[in-house]
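# Predicted model follows, preceded by the sequence.
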Amino acid sequence: MIDLYYWPTPNGHKITLFLEEAGLPYTLRPVNIGSGEQFHPDFLAIAPNNRIPAIVDSQPMDGGPPLSVFESGAILLYLAEKTGRFLPADLRGRTVALEWLFWQMAGLGPMTGQYGHFHVYAPEAIPYAQERYAREAQRLLGVLDRRLEGRAFLAGDEYTIADMACYPWISPYAKAPLDLAPHANVRRWHAAIAARPATQRAYARAADPRFARPAELDEAQRRVLFGAPPTP
C-alpha cells in the first residue's frame, strides 16, 4: 500500500517508526543519498526538494490515483489522518501534538543537523560553528526536557507523531554524541520509546545490506550528500 523512499537517517526513521507502530504494509525503496540517487528524475517527481523521505500511497483516502507526499512532517500528518492514529482527536490535544511536530521540523531537526554537520562531516573544524550549534542543540534539549516534566510523552499520556518526529534527533551522531546528562526527562522519554517493539523493528530495517554506507566519505560523496548533484 505504501512505498517509502528511504535512507536510514533521522528523518527516514520517523516514517518507519510510524509504519511499524500502525502495522501498515509498506515497501522500502532505497534512495542512496551518498551516490546521488536523490537527484534522479523519477525521485524528483515525488520529492522536488531532493530529500528523503517521501511516500507514494497506492490507496489514498479519496479513492483516487496513487498520491505522493514529501517532507517528513507532512508524511507523518498524512499517515496519522489516514489511519486515525497517533494524533489526538480533540482540538486541544491535536493542537499540542502539531505544535511539537512543527517545533521539531523548524528547530530540533535543523539545529541538530547543523551540529552534526560541523562536528562530523565538515572538512575542517570551525570552532565558532561548532560552539554555536552545540549551544543551540543543548538549548533545544532543555526546552524538550521542560516539556516532558510530569508527562509520559509530548502531548501527555498519548504517544503521537510529535514523539516520533523528535525521537530520532536525540543525539543521532555516534562520532559526536550530545550530552544528555542534564536532561533527565529526555533520557527517560527516549528510553521508553527505544523499548517499544515497533521502534526496534523500525531501526532493524536500517541493517538491510542495501543501506550499507562507507566508514568515511570521500570528497565527491560529501559534496553529493550536502546538496551538489553528482558529476556526470
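Done, it's in.

# use CA for all of it now, contacts and neighbours both
Fine.

# Which parts of the helix ranked longest in the chain count as buried, going by neighbours?
In the chain, taking DSSP state H as the definition, the longest helix is helix 127-148. Under the neighbour-count criterion of 16 or more other C-alpha atoms under 10 Å, helix 127-148 has 130, 133-134, 136-138, 140-142, 144-145, 147-148 buried.

# Which of those sits closest to H183?
Using C-alpha to C-alpha, D145 is the member of the buried residues of helix 127-148 that lies nearest H183, at 5.7 Å.

# for the longest helix of the chain, packing partners?
helix 109-116, helix 184-194 (3 or more C-alpha pairs under 8 Å, 6 or more residues apart in numbering; DSSP states H and E).

# Return the most buried member of those helices.
helix 109-116 (a mean of 21; mean count of other C-alpha atoms under 10 Å).

# how distant is that one from the center of its chain?
Distance of helix 109-116 from the chain centroid (C-alpha atoms, centre = their mean, to the nearest Å) equals 12 Å.

# What of stretch 44-51?
With C-alpha atoms, centre = their mean, you get 16 Å for stretch 44-51.

# Would you mind measuring the gap between the ends of it?
End-to-end span of stretch 44-51 (C-alpha to C-alpha, to the nearest Å): 9 Å.

# circling back: okay, the helices and strands packed on helix 127-148 in a markdown table with distance to G73 next?
Listed next are those as a markdown table, based on distance: least, C-alpha to C-alpha, whole Å:
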| stretch | distance to G73 |
| --- | --- |
| helix 109-116 | 11 |
| helix 184-194 | 19 |
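
# second one coming, line it up with the first:
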Amino acid sequence: MSDLSQFPITRRWPATRPDVIQLYSLPTPNGVKVSVALEEMGLDYEPHLVDFGKNDQMTPEFLSLNPNNKIPAILDPNGPGGRPLALFESGAILIYLAEKSGKLLPEAQRYEVLQWVMFQMGGLGPMFGQLGFFHHFAGKDIDDPRPKERFRAEAARLLKVLDGALAGRDWIAGDYSIADIAIGPWLNTLNGFYKASEIAGWADLKNVPAYLERFLARPAVQKGLKIPARD
C-alpha cells in the first residue's frame, strides 16, 4: 500500500484508498475535466470535495499541493517510476492521465489534440470565464459596458473558430480525445450556468450546438459532471 503521509493535503482530506489516484476538485468547468477523463479512461480514483464556500482552496494543506490555490489537483500514488506524483493545472493533468492510461491521446493526432487543449486553456476558458463574470455575476453591476463587450466579442470569435473547425467532424481532432474533454465543460457552462451563449452568437453556430449535445450524451460525461458530489 502506498504511503501518502508525506503529503500534507492528506491530513485534511484523508485517503481511504491510498493506492488509487486522489482527486481534489469541485464540479466546475475545470474541475469536471478531470473527473470526466478519469471516468472515460476507467482509471480508479478517490474524489475529495474542495469547498470554495469554506475557503478550502486557501488552506495550508491544499496550498501544499497547489500553491496557485485552484482546482483541480491530483495525487497519484503510482506515478512515474512508481513514485507518488502531485500535479495541478487541468490541462497538464489531462495529458498525464492520457499518457498513463494510453487513452484519448492518439499518437497519430497527438499534436492536433494538444493544440486544441491549449486553445481551450488559453482561450475558451479565460474568455468564457470573464464573460460569465460580467454577464452573470458581480460584473453585471458595472456601468462601463466596455469590459463585458470585450469578452463577449472574444467569446463569439472563439466560438466561430471552433464552429469552423468542427465542420464535417464529430470531434475536434478526429477521434474523441482529451481535447473534447477540455472544451465540452466550458461550452456547457457558457450555455447553462453563465446563461451567456445567446449574446455570444450561439444561434448562428452550425456545428457547436450538436457537438455539445454529443459530448453531454456520453455516460462517462454525465457521471463526471457530478463529481465530486457537493455536500
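Perfect, I can see it now. These numbers were taken from a predicted model, which means no experiment stands behind them.

# Would you pull the TM-score for this pair?
TM-score for the superposed chains, counting by TM-score structural alignment, normalised by the length of structure 2: 0.85, backed by 205 aligned residues with a C-alpha RMSD of 1.4 Å.

# So for N49 of structure 1, which of the helices and strands packed on helix 127-148 of structure 1 sits nearest?
helix 109-116 (15.2 Å).

# Find me the equivalent region of that closest one in structure 2.
Across structure 2, the stretch matching helix 109-116 of structure 1 (TM-score structural alignment) is residues 125-132.

# That stretch vs structure 1, average distance?
Mean deviation of stretch 125-132 of structure 2 relative to structure 1 after superposition (mean C-alpha distance after the TM-score superposition for structure 1): 0.4 Å.

# Run through the strands of structure 2 in chain order.
21-25, 45-49, 73-76, 85-88 (DSSP state E).

# Against which helices or strands is the first one packed?
What it means is strand 21-25 of structure 2. By 3+ C-alpha pairs under 8 Å, 6+ apart, strand 21-25 of structure 2 packs against helix 29-41, strand 45-49, strand 73-76.

# so where is the last one in structure 1?
The reference is to strand 73-76 of structure 2. Against structure 1, strand 73-76 of structure 2 falls on residues 54-57 (TM-score structural alignment).

# Then the first one?
Counting by TM-score structural alignment, helix 29-41 of structure 2 pairs with residues 10-22 of structure 1.

# so how far is D51 of structure 2 from V20 of structure 2?
V20 of structure 2 sits at a distance of 22 Å from D51 of structure 2 (criterion: C-alpha to C-alpha).

# S90 of structure 2 too?
Taken as C-alpha to C-alpha, the span from S90 of structure 2 to D51 of structure 2 is 17 Å.

# more neighbours, those two?
Neighbours per residue (other C-alpha atoms under 10 Å) separate S90 of structure 2 from D51, with S90 holding more: 23 against 14.

# so what's the counterpart of F62 of structure 2 in structure 1 up against?
Matched across to structure 1, F62 of structure 2 falls on F43, judged by TM-score structural alignment. Neighbouring residues of F43 of structure 1 by C-alpha atoms under 8 Å, 6 or more residues apart in numbering: 37, 50.

# who's in contact with A97 of structure 1?
87-88, 154-155, 160-162.

# out of the residues you listed, who's nearest G107 of structure 1?
A162 (12.9 Å).

# Residue in structure 2 paired with the closest one?
Match for A162 of structure 1 (TM-score structural alignment): A179.

# if I pick its match, what's in contact with it?
A179 of structure 2 neighbours (C-alpha under 8 Å, 6+ apart): 113-114, 116-117, 172-173.

# now do 10 Å
Counting by C-alpha atoms under 10 Å, 6 or more residues apart in numbering, A179 of structure 2 touches 33, 91, 94-95, 104-105, 112-120, 171-173.

# And for A229 of structure 2?
A229 of structure 2 sits next to 25-27, 47-49 when contact means C-alpha under 10 Å, 6+ apart.

# mind giving me CSV with the residues you listed and columns for neighbour count?
Listed next are the contacts of A229 of structure 2 as CSV, based on neighbours: other C-alpha atoms under 10 Å:
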residue, neighbour count
S25, 26
L26, 25
P27, 22
P47, 18
H48, 20
L49, 19
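
# now, among the residues you listed, which is nearest to P67 of structure 2?
Nearest to P67 of structure 2 among these is S25, at 14.6 Å by C-alpha to C-alpha.

# Noted, bye for now.
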